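In: I'd like to go over a predicted model; first the sequence, then the structure.
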Amino acid sequence: MKEKINVVYITDETYAMPTCVSIVSAIKSAGEDDALDFWVLCNEVTDESKAKFKNLCIDNDDINVHIIEVQNEEYVELAQSCLTFPYIHVSSAALFKFNLPSILANLEKVIYVDGDTLIRKSLNELYNWNIEDVWVAAVDDAIDKIRGGIYSSRVGRTYFHYFNSGVMLLNLEKMRRDKVTEKLIDYRINRKNYFMDQDALNAVLKKKSSILPYTYNFMSTITDNLDLEGIIEEFKLDNKISLEQFIDSVVIIHLTDVKKPWVYNIPWYTDIFMKYYNISPYKNTKLDLKSPLKVLEDKNQLYKKSIKVLQKQLEKSQLMNQKLLGQNVQNQAGIDCLCWNVIKGHKIALYGAGKRGRRIYASINENNWCDIVLWCDKNHKAFEEGIDCPEKLEEAEFDYVLITIVDEVIALEVKLELAKNYRIDISKILTIYT
C-alpha cells in the first residue's frame, strides 16, 4: 500500500502560477510508493487558477488536490506591522501558517512548502522524519548563518539555529494539544517582527524544534552569497563536485532571491523552473523573461517603496513614544546591545558618540570584539578629535553600521536618514534594539 504524504501550500493569485509549478515538480519527482495529498489554501485566487490546481490530479489515482478557501482580512492590518523591507513578495496570507493546526484539523502532520520552491526528489524521507516530541522540523536559514546570525539574534534563537519557514514538517497534533496557534498570534501581535511569519515561528517554536539537513530547503540566495569553494566548505561537500551537480542533488530548491526565475532569466534556476513549467497547466502561456541586469532597476523601485514603509513605521513609533510621555521611564543606559553576536569579528561603523556610544566603543575595544573602522556622529564638532561626520560613511568600508542611540524613535529616524542619504543597505544598519 502506498504511503500518503500530506503537503500544504498557501497562495494568493500572485503566486498561483509558481505554486502550481511547484506541485507539478513534486508529482514528477514522487517515488513509486508515494501517494500525494496536496492541500492548497487559496486567498483571493481566481476560479481559473483554482481549476488549474484541480486539473493536476486528473488521471492519477495517487494524487489528490484539495482547495481550501481562506480570507485574510483579520491579518491585513497585522501584516503592516512587519518591520522588514518588502524586497520579496510575502503577502499577509503567509500568516495562515499559524492556523494550520485548526485548518487541517484531521491531519496529524503535514509538510508545509512555500510556492516558490521546486521539489526534485521524493518527499518520503522528509515526511517520515521523527517529530514525535517536537512541533516542527526545519532547515537552518543559510543566509542568517552567512551573515553572522543577524536574524537569529533578533528573536533570541541559539546562534545559527534560526530556521527558514519556507519548508517545515509540522506536528499538527502536538501543536493543537499545546495550543501553539494562540502563542504564535500573541507573539505576532505583541512583539517585534521583521519577517511576516518567520520571526514568530522561530521565537515560539524554538524550544521544540528539530534541525533538518540543508537538502530539504536549499535557498537560491546561497549561490549569490557564496562561490563554489565557499559552498563546498559550508556544506562539507566533495571538492570535485560542480555547482550544477550540487544544485541537482538537493531535494527542494527554495527560490528565495528577488530574482525569480519566472521573471528573470537566471542561470541554472530558470532552466530547472522551465522544465516543470512546460509540463504544467500554464505551459501555453509564454513567459517574457527579463535580463538579470534588469534586477538593478527593479531593486531601485523596491528600495523607494521600502523607504516609504520605513517612514510609516517611524510615524507609528513616534505615536507610541508620545503615549509614554509623562511616565517614569528607567534609565536605559544599561540596555544590552541585542546584535552583539552579529557584529562579532566584523568591520563596524559606529554611529553615536554619546554616553551609550562611548560605553559600547570602550567595550568593543576592551574585548577585541570587532574592528571599528569609523566612529561618527551628526554633532561630531561637539566632541573631541576622533569622531567623524556621517558623510565619511561614503568612504569607509564596513560590514555593518551600529547606531548606539538609546531612544528607539530617534535611532529609527537616524536609520532612515542613513539609508536615504548614503544608500546603505537597510539590513546593514543595526540599532541596539535589533
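Out: Here it is on my side, so go on.
In: only C-alpha atoms for contact and neighbour calcs from this point on.
Out: Noted.
In: helices or strands up against the helix or strand harbouring Ala137?
Out: For Ala137, the element it lies in under DSSP states H and E is strand 136-140. Applying 3 or more Cα pairs under 8 Å, 6 or more residues apart in numbering; DSSP states H and E, one finds that strand 136-140 contacts strand 163-170, strand 209-212.
In: among these, which is the most enclosed?
Out: strand 163-170 (a mean of 24; mean count of other Cα atoms under 10 Å).
In: could you check the angle strand 136-140 makes with that strand?
Out: With axes from the mean of the first three to the mean of the last three Cα atoms, to 10 degrees applied, the angle from strand 163-170 to strand 136-140 works out at 150 degrees.
In: Quick check: next helix or strand after strand 163-170?
Out: Assigned by DSSP H and E, the successor of strand 163-170 is helix 172-177.
In: Any buried residues in that following helix, and which?
Out: 172-176 (16 or more other Cα atoms under 10 Å).
In: next up, a second structure to put side by side with the first:
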Amino acid sequence: MQTNTLNCVFITDQGYLMPTVTAITSLVENLSNLNSCYVHLIAVDLSNDSKELIQAFVQNYSNIIVHHKESESMFQGMDNSSHVSTAALFKFLLPEILPTADQVLYLDGDILINRDLYEYFKGIELGNHYVAAMKDINVMKRKKVPPLERLGAKHQSYFNSGVMLLNLKKMREEGMTEQLIEFKKHKKSSYMDQDAFNFCFKGDVLFLPPKINYLTFGFHNFTSTELSTFYQDTSFYNREKMHEEVVIYHFASKWKPWNYCLARYTSLFLKHYKKTPYNKNKLKLNYVIQVNFYILYCLKMIAPYSLRKAFEPSSRKASVIKVPFKLIKEFVKIITPTGIQLIIDKMKSKQ
C-alpha cells in the first residue's frame, strides 16, 4: 500500500450494508483526488445478491477494495450487545487483514463524511500512540460508574471506537490482536469492541477534536458550556458554524437518518444514498419533530397524564427532544385546538 495515501476501512454484515455503502459514497464523493485514499470494505457473511450489488458498486470507483469474510469461530459467545453485530470484532483482526499497512482509519457504517478525509488526516502524526480518536463524553459523563474504573483500568480517558486512526504497526509488534480477543473472552464489557480497545490501549491515545467524530444526538445530552469545557473547544457555542467544519457525522444512537426524518442529517444522507445501487428503493422514514422546551411546557399543561409522560425529555439539559410524529398526531386528535395544529404543521414543514 502506498505511504502517501490514506487507508480507510469499513466493516459490515448483511444488516448494515446499505448505510455502509452510503457512508463509503460520502467519503469518495468528498475526495478532491480519488487516488489519495484507498477504501477497504470488510464484508462479513453477505448473501450472493449483496455480493453482486457490491461488485457493481465498486466498479464505479477505482479506490475501493472488498475483502469478503465468513464469521470467525473465535467470536462465538462474544455477543453482548443488542444493537451491534459481532462483525464489529473484525476490528481486532485489522493488523492481520491489512498486513502491509502501518496505519488505517477505521470508520463505523453509521457515519457520513462531510469533508475531504485525506486533507484532514494527512497532517496527523500518530507517533508511538496506539490510536488517534475522540473522547466519548456520553460514556465518561453519563455512566454512574466510569467504565474503565469498572474494568479495573488505571487510566480514565475513554474514547469512541467508531472513528479511529489505528497504529497497525504498533499493534502487530505488541500482539494486540491476541490481547483484544483475550479481553473479550474473559472480561465483562458493556460494548461490543469499545471497552476492549480502551482497556488494552491503556490510555496511549492521541485525542482528536469533536468535529472529526461529531456525535449527532449524543451531544444533545449536554449544554454548550459542558461540551466546550469537556473538549476544550468553544465551537459548541455556535453550532451552525460548527456544522460547517464537521468532518464526520456519527449517528451513534437509535436516531438513524435512514430510519427517521432528521432535517439536515437525512437530507445529507439522501444526497449520497441517491448515488448508491440502492437508489431505486425509497426509504420509509418516520417523522420526528424537534420540540423546544417552551412549546413542550405549553403542550404538557393541557395533555392527559398518559401523553405527558411520552413528552418527558431524556435529559433536562437538552435543548430539544425527539417525539415520533405519529404520537403528535394522536395528541392533536385528543385536544384539537387550532393553535396547536398550526404549530405542528409549521414544525412538519421544516423537516
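Out: Alright, I've got the coordinates. Source: prediction; values computed, not measured.
In: For Leu226 of the first structure, which of the helices and strands packed on strand 136-140 of the first structure is the nearest?
Out: For Leu226 of the first structure, the closest of these is strand 163-170, at 18.0 Å, according to Cα to Cα.
In: give me the stretch of the second structure that the closest one matches.
Out: Counting by TM-score structural alignment, strand 163-170 of the first structure falls onto residues 159-166 of the second structure.
In: Could you tell me the end-to-end distance of the matching stretch?
Out: 13 Å (Cα to Cα, to the nearest Å).
In: Same check on stretch 123-133 of the second structure?
Out: Across stretch 123-133 of the second structure, first to last residue, Cα to Cα, it's 14 Å.
In: List the buried residues of that stretch.
Out: 129-133.
In: cool, stretch 84-98 of the second structure as well?
Out: For stretch 84-98 of the second structure, using 16+ other Cα under 10 Å, the buried residues are 86-95, 98.
In: what does that stretch correspond to over in the first structure?
Out: By TM-score structural alignment, stretch 84-98 of the second structure lines up with residues 90-104 in the first structure.
In: can you list the residues that contact the strand holding Ala137 of the first structure?
Out: 131, 160-165, 167-171, 205, 208-214, 216-217 (Cα atoms under 8 Å, 6 or more residues apart in numbering).
In: give me the number of residues near Gly339 of the second structure?
Out: Using other Cα atoms under 10 Å, Gly339 of the second structure has 8 other residues around it.
In: Counterpart of it over in the first structure?
Out: Using TM-score structural alignment, Gly339 of the second structure has no partner in the first structure.
In: Now do the host helix or strand of Gly339 of the second structure: distance to the chain's middle.
Out: Using DSSP H and E, Gly339 of the second structure sits in helix 338-349. Taking the mean of its C-alpha atoms, helix 338-349 of the second structure sits 32 Å from the chain's own mean (Cα atoms, centre = their mean, to the nearest Å).
In: which strands and helices sit next to the helix or strand Val373 of the first structure falls within?
Out: Element membership for Val373 of the first structure, per DSSP H and E: strand 371-376. Secondary-structure packing of strand 371-376 of the first structure (3+ Cα pairs under 8 Å, 6+ apart): strand 347-351.
In: Go through the buried residues of stretch 84-98 of the second structure and flag which are in helices.
Out: Counting by DSSP state H, these place 94-95 in helices.
In: want to throw the buried residues of stretch 84-98 of the second structure into JSON lines with distance to Leu327 of the second structure?
Out: Shown next, in JSON lines, are the buried residues of stretch 84-98 of the second structure (distance: Cα to Cα, whole Å):
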{"residue": "Thr86", "distance to Leu327 of the second structure": "34"}
{"residue": "Ala87", "distance to Leu327 of the second structure": "35"}
{"residue": "Ala88", "distance to Leu327 of the second structure": "34"}
{"residue": "Leu89", "distance to Leu327 of the second structure": "37"}
{"residue": "Phe90", "distance to Leu327 of the second structure": "39"}
{"residue": "Lys91", "distance to Leu327 of the second structure": "39"}
{"residue": "Phe92", "distance to Leu327 of the second structure": "42"}
{"residue": "Leu93", "distance to Leu327 of the second structure": "44"}
{"residue": "Leu94", "distance to Leu327 of the second structure": "44"}
{"residue": "Pro95", "distance to Leu327 of the second structure": "48"}
{"residue": "Leu98", "distance to Leu327 of the second structure": "48"}
